[in-house]
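S.K.: sequence first, then the predicted structure:
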Amino acid sequence: MCKFKLLTLSVVFILAGCSLAPEYQRPAMPIPQQFSLSQNALVPAPQGYQDTGWRTFFVDDQVKALIGEALLNNRDLRMATLKVQEARAQYGVTDADRYPQLNAGSSGTYSGKFKGETSTQKEFEAGLNLSFDLDFFGRLKNMSEAERQNFFASEEARRAVHILLISNVSQSYFNQRLAYAQLKIAEETLQNYQRSYAFVEKQLLTGSTNVLALEQARGVIESTRADIAKRKGELAQANNALQLLLGSYGKLPDDRAHSHGDINAVALPPSLPSQILLQRPDILEAEHALMAANANIGAARAAFFPSITLTSSLSGSSSDLSSLFNAASGMWNFVPKIDIPIFNAGRNQSNLDLAEIRQQQSVVNYEQKIQNAFKEVADALVLRQSLADQITGRDADLVVVMDCQIPADDLIVHNL
């Protein structure tokens, strides 16, 4: 008899740990195996490579201060944080169903008659109720696992918002600096055109040119004034965009507060590991969503099997509170309950089909995220090289322009 009880107990524990969810396997990365800077592909990184935090990546103190302010006040990041807390609470609600539920209750009843005997009858009751779903086939376990993965996914979504906010603040700061610089260039250009206009006007008086040349010079001045108005509008828009990201409407830095140096001085390594794509929060979010969909398949499969619930109660009733918990007034019961699905018009099968389709959608979404990440990295590497070439060309062009400006300035000065 003892061996039979031990065998029965062993079977119960084995079944309680059973899960019908398919074994999770990470999908293969649908991108080229090699990815290098020269070939738009990632290659193994040098040993000792470590990720760089934003406080190290940015060397401009002003942009660091703006990023810090945005991380404290930005509403998008605050909403993402609240969604993480919501997912954590939802996971707690679902996971609680896996454990025994114990409740206590008490009541008192007073009764009497309107006529005849006027004595009042009193009856007091108190008791404990215990219920527990054995979850032999892992339905509750997989539902809990799905919510746990959803919680992890929400955390990665928050991290994605965090990173995107840092990127947007730095980009908006750069746009503001660019708007200031372009406005200054336009104002200096207007001064040069005004000097040229005065030179052409003097030539007209001496008969060296005609009225058409003077009007053309005036047209250039008016066009430059229109460009200045445009640059001022762009500067105002850049300030508005930056204030929205900061989540506050305090004073923004003006051109005098800019360091006019590099925003960041941390150079990226010439090669990066291909697996670094898997560290992106959007990809991790998609992977956790895939794991949640995987667990939901297990919960849907478990619905085809019997569900066993154990319910027990311990109670006592008495007309006197002092004897409420005496053994003579106590009662107990034990109610094992089994629910066996027989006919539900295909509901369970449809739920399983739905779970499997959503799991397949999650796989496609995961692959899309990886391909999108690959494209973004490839575009960034191409743009980085293109900008470096443009800077080299602009520097050479600047030297030529400066060499031509000195004789032109001397000519204007000597003829005015």
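M.R.: Right, received. Where do you want to start?
S.K.: rest of the way, CA atoms for contacts and neighbours
M.R.: Noted.
S.K.: could you name the helices and strands sitting against the strand or helix carrying Gln349?
M.R.: Assigning secondary structure by DSSP states H and E places Gln349 in helix 347-415. Applying 3 or more C-alpha pairs under 8 Å, 6 or more residues apart in numbering; DSSP states H and E, one finds that helix 347-415 makes contact with helix 139-205, helix 281-302.
S.K.: now that helix and helix 281-302, what's the angle there?
M.R.: The directions of helix 347-415 and helix 281-302 differ by 170 degrees, with axes from the mean of the first three to the mean of the last three C-alpha atoms, to 10 degrees as the criterion.
S.K.: comparison target, given below:
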Amino acid sequence: MINRIIKPLLCASSLLALAACSMAPHYERPDAPVALNETAQSEKMAADIGWRDFYRNQQLQTLIEQALENNRDLRVAALTVEQVRAQYRIQRAQLLPTLNATGSGTRQRVSEAISETGESYIAEQYAAGVGISAYELDLFGRVQSLKNAALEQYLATDQARKSTQLSLVAEVADAYFTWVSNTELLSLTENTLKARQDSYAMVKRRYDSGLASELDLSQAATALHSARVDAALYQRQLATSFTALEVLVGTSLDADNLQTVWNDEVMLADLPDAVTSEVLLQRPDILQAEYNLRSANANIGAARAAFFPRISLTGSYGNANPELDNLFDSGTRAWSFSPQITLPIFAWGANAANLDVARLQKDVNIAVYEKAIQTAFKEVRDSLQSQSTLDAQLEAQQDLVTASARSFELAELRYQRGVDSYLEVLDSQRSLNTAQQALITMRLAKSRNQLTLYKALGGGLQEHTADQETNQVSFIP
């Protein structure tokens, strides 16, 4: 008997849920706010290059691996994805009726005043069965729209996790490069300090012998103390950059075991020369913005469905008997079926306001989506434009260091022979030191530009480079 009543009810409810119409507008991807390049793609996209193949330095690879395992921000992002996924499962479950088993018992004394026999007595009632409570027939797609919105939110959250991973990989690389640069700057400053200590000792001997003036001695002392100040400054910067690297990696590091020498050949790999801007649409942050837009579009369907009747079903089937021992005897079967329809008449504009909110939220998400595309386009364009100028600037800076070193060498010889004053030596030494510092900074800027371009093109999600045939990007509708 239970199968003849409950099973048809469940099947009918499921069919109604599947056949429900949707009030959500047809989704169309907004036009890009920038002109996308339609040129042919290169054989390998930057997003297809694994971070182990792009970041060639073994120590940096180890740091990135540790960060992916221990970083708290990435852990929070992953847990948030699981949380939103559970919320989607909750919303999806509302499409089908919930079947509950119930059992109840009542025992009460009926007073003489209300007893039909004029005598008090003890009344008992026991029941057991299964039932469906307030299941909504989704005739106008309200529950379906809410389920679709929850699904898009889940997908958006997953893309946010991927964006967090992209940022983390780039930040670890940037922090490592910054630490290496600060190490080289401190080493350069310590060498400069040692040279100026030797220069001061030399000038002091010449001063004591009457071959140098007090002005020369004061200038040498000024240069020495300036180098001491710089050494303290770079020591502080080095400690700060190392702490930042430890925070990103999420564990303690041993600075003595990290490489402190810059080697351009083993730091970064080259990126593809030809890049189509259509690739930007597959960036996690842009996909996140689009999923949020699709979620807002689905919420419009739920807001529209609120103007139409809402039908809910409540039913039960089981046994009832005044005696617990005979609860499941023949003749004790009982059932109930209670449909309910609710039609909004006067909501004082609440439903219309909810619809306006849903539409405005969609407009907001369109603007956010367009802004994400503009930001991605700017990041890629700026990095590409900076690439050639940074190469030329780095080459020129290297030539400047060579020329400054020769100038300093000649200035020292001329001073030792009494041709020029010590001020010429200080100027040449200062120029050489500035050029060497700028060279280190320029190497850091070039590496930062490369890793920024790699991140801007969506690189950093995969550990190893994927084959072009097996890594086609697909959009989840």
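M.R.: Structure's in. What do you need? The shown structure was predicted, so the numbers you read here are calculated from the model rather than taken from an experiment.
S.K.: about what we covered before: closest to His260 of the first structure out of the helices and strands packed on helix 347-415 of the first structure?
M.R.: Comparing those against His260 of the first structure with C-alpha to C-alpha, the closest turns out to be helix 139-205 (8.5 Å).
S.K.: mean per-residue distance, the closest one to the second structure?
M.R.: Mean deviation of helix 139-205 of the first structure from its aligned counterpart in the second structure after superposition (mean C-alpha distance after the TM-score superposition for the first structure): 1.0 Å.
S.K.: same for that helix, what does it pack against?
M.R.: helix 61-73, helix 75-96, helix 211-246, helix 281-302, helix 347-415.
S.K.: point out the most buried one among the helices and strands packed on helix 347-415 of the first structure.
M.R.: Taking mean count of other C-alpha atoms under 10 Å as the contact definition, the stretch among those with the greatest mean neighbour count is helix 281-302, which reaches a mean of 25.
S.K.: what's it aligned against in the second structure?
M.R.: Across the second structure, the stretch matching helix 281-302 of the first structure (TM-score structural alignment) is residues 284-305.
S.K.: mean distance, the matching stretch to its aligned residues in the first structure?
M.R.: In the superposition with the first structure, the aligned residues lie an average of 0.5 Å away from stretch 284-305 of the second structure, counting by mean C-alpha distance after the TM-score superposition for the first structure.
S.K.: count the neighbours of the equivalent of Val93 of the first structure over in the second structure for me.
M.R.: The criterion is TM-score structural alignment: under it, Val93 of the first structure has Ile90 as its aligned partner in the second structure. The burial metric for Ile90 of the second structure, expressed as a neighbour count using other C-alpha atoms under 10 Å, is 13.
S.K.: now Ile90 of the second structure: how far from Leu96 of the second structure?
M.R.: When distance is defined by C-alpha to C-alpha, to the nearest Å, Ile90 of the second structure is 11 Å away from Leu96 of the second structure.
S.K.: same deal with Glu171 of the second structure?
M.R.: Going from Glu171 of the second structure to Leu96 of the second structure by C-alpha to C-alpha gives 46 Å.
S.K.: kindly report the same for Glu112 of the second structure.
M.R.: When C-alpha to C-alpha is the yardstick, Glu112 of the second structure and Leu96 of the second structure sit 48 Å from each other.
S.K.: same thing with Phe377 of the second structure?
M.R.: Noted for Phe377 of the second structure: a distance of 44 Å to Leu96 of the second structure, by C-alpha to C-alpha.
S.K.: go on, Lys147 of the second structure?
M.R.: Between Lys147 of the second structure and Leu96 of the second structure the distance, using C-alpha to C-alpha, works out to 12 Å.
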